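Novice: would you be able to build a 3D model of this:
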Amino acid sequence: METKTPLWFWILSIIFLLWNLIGIGSFVAQVLMTPEALEALPKAERELYDSYPSWTYIVYFIAVFAGFLGSLGLLLKKRWARTLFLVSLLAVLIQMGHSLFVANALEVYGNEALILPVIVTIISIMLLWFANFCAKKPWYN
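Specialist: Below you'll find the predicted structure:
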C-alpha cells in the first residue's frame, strides 16, 4: 500500500522553492549591479560593496544555489536535499557573519542590517529541519 504525499508538503516545498528563486534573483542583481547603479548609492554603501572580497560572492552563490537545488530535491523527494540545505545553511552563516561582523554592515545600515540575515538564517534552519522531518516519513520515499 502506497502512502499518499500530503498536500501541505507540496505547498511548503513550492513556497521554499520560490523563496530560493528570490535568493537567486537577489544574488544576480547584486553581481550584475552596473557601475552607474553602484555610483547612485550613498558613499557608505558604495564603500561597503567595495569592501567585500570576491570569496564572499562565491559563498553567496553557494548559499542560494544549494538552497535552490535542495528545494528541487525536496520536491523530487530526494534524501540529498538535506545535504544541500546543510551546505546552504553553512554558506549563509559564513556570508552573513562576514557581512555583519567583518564588513561592518551594521555601521552602514544600523540595526536594520540584522533583519534580513536573521530571516534568511531562520528560514535556512527551517529548510534543513523540514527536509530531515520529511525524510523520515513513509510518503517521502
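Novice: C-alpha from now on. contacts and neighbour counts both.
Specialist: Will do.
Novice: contacts only, for residue 94.
Specialist: If you count contacts by CA atoms under 8 Å, 6 or more residues apart in numbering, residue 94 has them with residue 59.
Novice: now the second one, please; I'll put the structures next to each other:
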Amino acid sequence: MTEGTSNSSVWLTVGATLLILWALMGCASLYMHFAVGPGDGPGATDFDRQLYASLPTWYGVVYIVAVLSGLAGAILLLMRRSAAVVPSAISVVAVLIQFGWMFLATDTIEMKGVWTTYFPAFILAVQLFQLWLVTMAKGRGLLR
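Specialist: Model (predicted):
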C-alpha cells in the first residue's frame, strides 16, 4: 500500500462512517414518520395534520427508498464496493422527488415559510456529497 492509498483509505473510511451515521438518523426519522407521524408530533398544527393525512402512498415509498438506498450506498462505500454508485444515485433521485413534490405540489412554503426548505436542502446536499464521494472514489480506483 502506498502512502497515497493509505491517506485515501483514512478519509474514505471517515467519510463513509459519517454517511452511515447520517443515514441511521434518516432511519430514525423514517421510523418516526410512520410510527408517530409528523401530524402528531409536538407543535403540530392543523396544517401539519391535514398535510400528513393527505400524503399519497407513493410518497412514503419514495421516502423509504431515499433513506434505505442512501444507507446501502454508504455501507457499500465503507466496504469499498463500486456498487455504491447505484444506490447513492437512487437516493439523490428519491430525495429530489420527495421534496420536489412536497414544495411544488403543496402549499407548505406558503403556510410554513421558506425556512422549511432549509433542512431538506441540506439533506439533498449530503446525498449529493455522498454521490460525489462514491463517484470520485470509484474514479480513483479506490472501490472494487
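Novice: any idea what the TM-score is?
Specialist: Counting by TM-score structural alignment, normalised by the length of structure 1, the TM-score of this superposition works out to 0.90. Behind it: 141 aligned residues with a CA RMSD of 2.1 Å.
Novice: how close does residue 100 of structure 2 sit to residue 38 of structure 2?
Specialist: Plainly put, residue 100 of structure 2 is 18 Å away from residue 38 of structure 2 if you go by CA to CA, to the nearest Å.
Novice: beyond the longest helix along structure 2, next helix or strand please.
Specialist: Across structure 2, the longest stretch assigned as helix under DSSP state H is helix 3-35. Using DSSP states H and E, the next helix or strand after helix 3-35 of structure 2 towards the C-terminus is helix 46-54.
Novice: which other residues reach that next one?
Specialist: Here helix 46-54 of structure 2 has contacts from 37, 38, 39, 40, 111, using CA under 8 Å, 6+ apart.
Novice: packing partners of the very next helix or strand once past it?
Specialist: Under the assignment DSSP H and E, the closest C-terminal helix or strand after helix 46-54 of structure 2 is helix 57-78. Applying 3 or more CA pairs under 8 Å, 6 or more residues apart in numbering; DSSP states H and E, we find helix 57-78 of structure 2 packed against helix 3-35, helix 85-104, helix 118-139.
Novice: mean distance, helix 57-78 of structure 2 to its aligned residues in structure 1?
Specialist: On superposition with structure 1, the mean distance recorded for helix 57-78 of structure 2 (mean CA distance after the TM-score superposition for structure 1) is 0.3 Å.
Novice: report how many residues lie close to residue 3 of structure 2.
Specialist: 8 (other CA atoms under 10 Å).
Novice: now do residue 118 of structure 1
Specialist: Number of residues near residue 118 of structure 1 (other CA under 10 Å) recorded here: 13.
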